[in-house]
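Engineer: please work out how this folds:
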Amino acid sequence: MDCLFCKIIAGEIPSNALYEDEKMYAFYDIDPQSPVHFLVIPKKHIASVDDLEEEDAQLVGEIFLKIKELAKKENLDNGYRVITNIGEDGGQTVPHLHFHVLGGRSLQWPPG
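Structural biologist: A predicted model of the protein is given here:
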């Protein structure tokens, strides 16, 4: 499989790891958009939210609980944003489900 994130999980491409277990991997973004910017990805290859199956519900729930824990570890006590992009028009550039976690500054919407 020629998936960038699968290669990162396999250790074929280096990353700055934040967390890893048998189900997920978290690492810092190489082009951070805020003082804290990391990604959390399932180790199971799922292309996007549109490709989730019923059996993935528990995994996604566990990812969100880990996001909460990692945000606390990163001192994002004033808040943070979790983003996932779906498809080309949604801005998804890597076809592997991933959640961006951004914080460390005000992230008011719309940006400006």
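Engineer: only C-alpha atoms from now on, for both contacts and neighbour counts.
Structural biologist: Will do.
Engineer: can you pull out the strands in this structure?
Structural biologist: Along the chain, counting by DSSP state E, strands occupy 17-20, 24-28, 36-42, 80-83, 99-103.
Engineer: now the angle from the second one to strand 36-42?
Structural biologist: Interaxial angle of strand 24-28 relative to strand 36-42 (axes from the mean of the first three to the mean of the last three CA atoms, to 10 degrees): 160 degrees.
Engineer: what is the burial count for Leu4?
Structural biologist: By other CA atoms under 10 Å, 14 other residues sit near Leu4.
Engineer: hang on, the earlier thing: can you say which of the strands of the chain is nearest to Lys73?
Structural biologist: Shortest distance between Lys73 and the strands of the chain, using CA to CA, is found for strand 17-20: 10.0 Å.
Engineer: next, the structure of the following sequence, for comparison with the previous one:
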Amino acid sequence: MSGCVFCGIVAGDTPAFRVTDEADGVAFLDTRPVFKGHVLVVPRPHLVTLNDLPASALPGYFALVRRVALAVESGLGAGGTFVAMNNKVSQSVPHLHTHVVPRTKGDGLRGFFWPRTRYADDAEAREHATRIAAALSG
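Structural biologist: Model prediction:
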């Protein structure tokens, strides 16, 4: 869809720190992560909410989300992950996306208050994306 930043990332027209690019979706680092290594997983077609995702696409899409969650844990040495999705309310980009946030005990995340951080530079962001991508293919 014209003007959709996530469609631009899927098409390769908008730069992103990609973790994986597969038939079922594309995963890339959030530019304003809750914690470093925060990944967004999006389906390839422009869909706004989970309700728009065809039932036939659910197994592949959520298998990808699951694999990314496992890769975030193993690739970053996280204690776990927080996996979430907004539909319409608080959905900053109107393209279906699932957040996969690395968690550690005592990290300060409480409920749905999401403080944001930044990568020091592109090299640090690239390093996180590379580690998660390596865990996905391992």
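Engineer: quick check: TM-score for this pair?
Structural biologist: Comparison of the two superposed chains (TM-score structural alignment, normalised by the length of structure 1) gives a TM-score of 0.81, and 109 aligned residues with a CA RMSD of 2.0 Å.
Engineer: of all the strands of structure 1, which one is nearest Val49 of structure 1?
Structural biologist: strand 99-103 (10.4 Å).
Engineer: now Pro95 of structure 1. Nearest residue, chain neighbours left out?
Structural biologist: Spatial nearest neighbour of Pro95 of structure 1, excluding adjacent residues (CA to CA, 6 or more residues apart in numbering): Ala47 at 4.8 Å.
Engineer: might one say that the one you found is in contact with His96?
Structural biologist: Yes: at 4.2 Å, Ala47 of structure 1 and His96 qualify as touching, with contact defined as CA atoms under 8 Å.
Engineer: which one of those two has more residues nearby?
Structural biologist: Set Ala47 of structure 1 next to His96 and count neighbours by other CA under 10 Å: His96 wins out with 22 against 17.
Engineer: now do the same contact list for the residue nearest in space to the middle of structure 2.
Structural biologist: By CA atoms, centre = their mean, structure 2 has its centre lying nearest to Leu40, at 1.4 Å. Each residue near Leu40 of structure 2 by CA atoms under 8 Å, 6 or more residues apart in numbering is listed here: 27-30, 97-100.
Engineer: counting contacts, what elements does the lengthiest helix in structure 1 pack onto?
Structural biologist: Ordering each helix of structure 1 by length in residues (DSSP state H) puts helix 57-73 first. Helices and strands touching helix 57-73 of structure 1, by 3 or more CA pairs under 8 Å, 6 or more residues apart in numbering; DSSP states H and E, are strand 36-42.
Engineer: and the strand it packs on, how far out from the chain middle?
Structural biologist: In terms of CA atoms, centre = their mean, to the nearest Å, the centre of strand 36-42 of structure 1 is found 3 Å from the chain centre.
Engineer: before we move on, what about stretch 128-138 of structure 2?
Structural biologist: The answer for stretch 128-138 of structure 2 is 13 Å, by CA atoms, centre = their mean.
Engineer: also stretch 23-43 of structure 1?
Structural biologist: Taking mean C-alpha positions (CA atoms, centre = their mean), stretch 23-43 of structure 1 and its chain are 5 Å apart.
Engineer: now it: buried residues?
Structural biologist: 24-29, 36-43 (16 or more other CA atoms under 10 Å).
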